[in-house]
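Novice: Sequence and predicted structure, then a few things I'm wondering about:
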Amino acid sequence: MTSSLVLVSWLVLVLQVVADDEHCIKLHPPRVVVKDGDPVSVNCTTSIDHIWMYWEYNNCAAKLHASREAVTHGVNCAISIITLRCREDTHGNNCITLQVKITDYNANFSCHVILKGKLECKKDLSVTVYKPPDNVSVSSVNSTDPMVEGSQYQLKCEIQNIAPVQNLTVKWYKGDTLVHEDRDYVIEDGKSDREKAPMSVSSILLITPNRADDGAEYSCWAELDLGPEGPQPPLAVKSEPLRITVHSPPRRTFWTSIGVVIAVLLLVSICVYKQWNQKRKEADRLPNSSDPLISMAQRANNGTQALRK
C-alpha cells in the first residue's frame, strides 16, 4: 500500500513538472535577437533529475547524453549546431549550451529534457533574425523637372532586402524634421507581410511644395525596432537626401499692386481724355444746329441767297 502511494505521488509530481515546462527548463536568454549570420549562445538548465537533454532545430537534434558526451554536433541539419556542457555547470549534467550561427529566418529551436519513465520536458526558444537593408533611396515619382508651387507630387522611398518587415517603420524627414511615419508600406514582388525572410518595400510621401521649399532636402529612414533584446537604439538606415527645386510666379508686393492700379487708372484716363478731345474738335468744326440763333441766321442766309437767284 505504501509503495503504491509513493508511486502515485511520484507520477503526479512528474506529470506536474512535464505540464509546467517553466519549472522544468529555464533558458538563458529566453529570447534571442540576432543579425543574419552572427553566432548565438543559449544555456538550457534543469533542476529535475533526468536521463539526458538535448537541443533541437527544426526537428533536427543535437543530442547530448548528460552522463556520456561533452560535445555533440547536429547531423544532417540545414545549419551547423553544437551542443556542449555549460561552463558554469558544476554538476556536469544540469546545463547544456546551444552554439549556432543562424542564417535561417524561420529557425525554431527547443530544449528537451528526457526524464525517467521516458517523459519529456520541452521549451521553445524565441528567435528573431534580422537583416539591415542593402540600400535605401528616395526619388521623385514621374517627375525630373523642377516642381511648380502649389502642385502635388509623390516622393518614393525604396528599401531593398530588409528583415523582418513586421518590425519596420519608414520615417520621412524634411531636413532634420520628422514629417511622416509609415507602417502601411507596399511590399514588392507580391510577397506576404507575414514572411520573415528579407524583402523589398516602398513608401510614398505626398507633398505640395511652396516657394519656401525651394532647396529643401527630403530623406527617409528604415528603422527596425526589435525590442529590448535588439540593437539599442533601434537599427536605422538613412537614404541620401533628395533636394527639390520649386518654381513659383513672382509675387506682387503691396506697393507693386498700388503702382499697377495707378498705372491702369492713368491709362484709362488718357484714353477717355483722347476720346473726349477728339469729339470736342469735331464739334468745333461743325455748326451747332441745336442753337436757335444760329439756326435762324442760317435760314435767313438761305432765303437771301434764294431771292438773289
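Specialist: Ah, there it is. Not measured: the values here are computed from a predicted model.
Novice: contacts, neighbours, all on C-alpha from now
Specialist: Will do.
Novice: how about the residue nearest the centre of the chain, secondary structure?
Specialist: Geometric centre of the chain, nearest residue: V170, 1.5 Å, by Cα atoms, centre = their mean. Secondary structure assignment for V170 (DSSP: H, G, I helix; E, B strand; the rest coil): strand.
Novice: could you pull out the strands for the stretch 101-250 of the chain?
Specialist: Per DSSP state E, counting those that start in this stretch, the stretch 101-250 of the chain carries strands over the ranges 109-114, 120-130, 135-140, 147-148, 153-162, 168-174, 177-182, 186-187, 199-207, 217-224, 235-238, 242-243, 246-247.
Novice: nearest to E22, of those strands?
Specialist: Nearest of those to E22, taken as Cα to Cα: strand 120-130 at 7.8 Å.
Novice: hmm, back to that, can you redo the strands of the stretch 101-250 of the chain as JSON lines with distance to W276?
Specialist: Listed next are the strands of the stretch 101-250 of the chain as JSON lines, based on distance: least, Cα to Cα, whole Å:
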{"stretch": "strand 109-114", "distance to W276": "102"}
{"stretch": "strand 120-130", "distance to W276": "87"}
{"stretch": "strand 135-140", "distance to W276": "60"}
{"stretch": "strand 147-148", "distance to W276": "47"}
{"stretch": "strand 153-162", "distance to W276": "55"}
{"stretch": "strand 168-174", "distance to W276": "61"}
{"stretch": "strand 177-182", "distance to W276": "63"}
{"stretch": "strand 186-187", "distance to W276": "72"}
{"stretch": "strand 199-207", "distance to W276": "55"}
{"stretch": "strand 217-224", "distance to W276": "60"}
{"stretch": "strand 235-238", "distance to W276": "73"}
{"stretch": "strand 242-243", "distance to W276": "59"}
{"stretch": "strand 246-247", "distance to W276": "46"}
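Novice: Put this next to the previous one:
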Amino acid sequence: EILYWYRYRNALSQFCAQAECPLQLNPQRVVVRYGDSVAANCSTSVLHEGMGWEASEGAVPMTKNQSLITWRVSELKEWDIKPVCFINYKIGDKNQCPVELPVTVYKTPDSVFISVNHSGPMKEREPYELQYRADDGAQYRCEAELDLGAEGPQPHPTISSKPLNVEVYYKPQHSSSTETIIKDDKVMLDCTVKANPAPTYTWDHLKEKNSSSELKSSALSPGNYTCTATNALGRDSKVFIVKSTGIRPTFWTVLTFFQLSVALITIM
C-alpha cells in the first residue's frame, strides 16, 4: 500500500508538471479584511469525476456533474487559511489535481499614536525624535497605510493618529541687512521681523530710546539708523539709510525768490 501511494504521488506530480491543472480560479488571488466575507469560484471545462474545495473554513465536498463550485466564508477570522480547489479530471483515473487560492487577510491597527521625546517649545534646527505609539504651529500626524497590491482595496486602507501640535522657537532674521529710505511723510522705516518668541526692538543713533518696530522717515534727519531685533535665541540688525528728498529748485522758484529780493531792496 505504501509503495502504491508513493508511485501514485510521483505519477501525479509528474503529470501536473507536464500539463496545467484544468481549473480556473476567479479571482486568482483574494485580499480580505479580517472578519469580512469572502468568496471565490473554481471552474473547469473538462469532464471529471468530481471537484471540490479543501479548506479549514468553507470547505466544499467533492461534487460531480458541476463545472463551477464556490468557496465561501461569511466571516473570515483565520489569518493563514489556504483553500485548495481540486479535481479528479480523468474518468476512470483517480489522479487529482489541486490549485491553491492565495488569500491575504489584513487588518488596520485599532489606533495609531504619535509623540515626541520633548516637552514645551522646540528650537529651530535642533533635532527631535518623533515616536510612534514638527515648523512653528505645524501639525504632525502618523498615518498607517496598507498596500495590498492590485487585488487589494483601492484606495489603500489607512488610519491616522490625532494631530500633534508643534511650537518652534526661532531667532529673528531680516530678509536684507540694509535698506535705503527717501524721506517722505508716507514712508516708514519698518524693522518688523518674524521670530518666536516675539522679538524686542532697539534703535541706534536716535536722540531718544524707541522700542517700536517702525519709525516715520519724515521725523528723522538724513543718516544711518540701525534697528536690532532680539529674542531668547538671538538677534539680527538692519541698517536704514535715510536720505533727503534732494529736490532741486525750479526756474520759477528761483525767479520768484529774485523778485522778492528786489522788492525788499527797493522798499529799504
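Specialist: All right, it came through fine. Since the model is a prediction, treat every value here as computed from it, not as a measurement.
Novice: Quick check: TM-score for this pair?
Specialist: A TM-score of 0.55 describes the superposed chains when it is computed by TM-score structural alignment, normalised by the length of structure 2; 171 aligned residues with a Cα RMSD of 3.2 Å.
Novice: Distance check, the residue nearest to the centre of structure 1 against T103 of structure 1.
Specialist: Between V170 of structure 1 and T103 of structure 1 the computed distance is 25 Å (Cα to Cα, to the nearest Å).
Novice: for V6 of structure 1, same thing?
Specialist: 49 Å.
Novice: cool, and N58 of structure 1?
Specialist: Taking Cα to Cα, one finds N58 of structure 1 at 13 Å from T103 of structure 1.
Novice: Looking at the two, which has the bigger crowd around it?
Specialist: T103 (17 against 12; other Cα atoms under 10 Å).
Novice: could you check the distance from that one over to S269 of structure 1?
Specialist: 86 Å.
Novice: Kindly report the same for Y153 of structure 1.
Specialist: The gap separating Y153 of structure 1 from S269 of structure 1 is 46 Å, by Cα to Cα.
Novice: and those two? which has more neighbours close in?
Specialist: The neighbour count for Y153 of structure 1 versus S269, taken as other Cα under 10 Å, is higher for Y153 (17 against 12).
Novice: Now check structure 2 for the residue matching T97 of structure 1.
Specialist: Superposed on structure 2 with TM-score structural alignment, T97 of structure 1 falls opposite T70.
Novice: Which helix or strand contains the residue lying closest to that match once chain neighbours are set aside?
Specialist: Among residues not flanking T70 of structure 2 along the chain, N41 sits closest, at 4.4 Å (Cα to Cα, 6 or more residues apart in numbering). In this structure, N41 of structure 2 sits in strand 38-43 according to DSSP states H and E.
Novice: now the helices for the stretch 151-268 of structure 2?
Specialist: Secondary structure of the stretch 151-268 of structure 2, counting by DSSP state H, counting those that start in this stretch: helices at 251-267.
Novice: Going by secondary structure, R7 of structure 2 is in what exactly?
Specialist: With secondary structure defined by DSSP H and E, R7 of structure 2 is part of helix 2-18.
Novice: Which neighbouring elements make contact with that helix?
Specialist: Packed against helix 2-18 of structure 2 by the contact rule (3 or more Cα pairs under 8 Å, 6 or more residues apart in numbering; DSSP states H and E) you find no helix or strand.
Novice: which residues touch the next helix or strand after that helix?
Specialist: The helix or strand immediately downstream of helix 2-18 of structure 2 is strand 24-26, counting by DSSP H and E. If you take Cα atoms under 8 Å, 6 or more residues apart in numbering as the criterion, strand 24-26 of structure 2 is touched by A40, N41, C42, S43, T44, L101.
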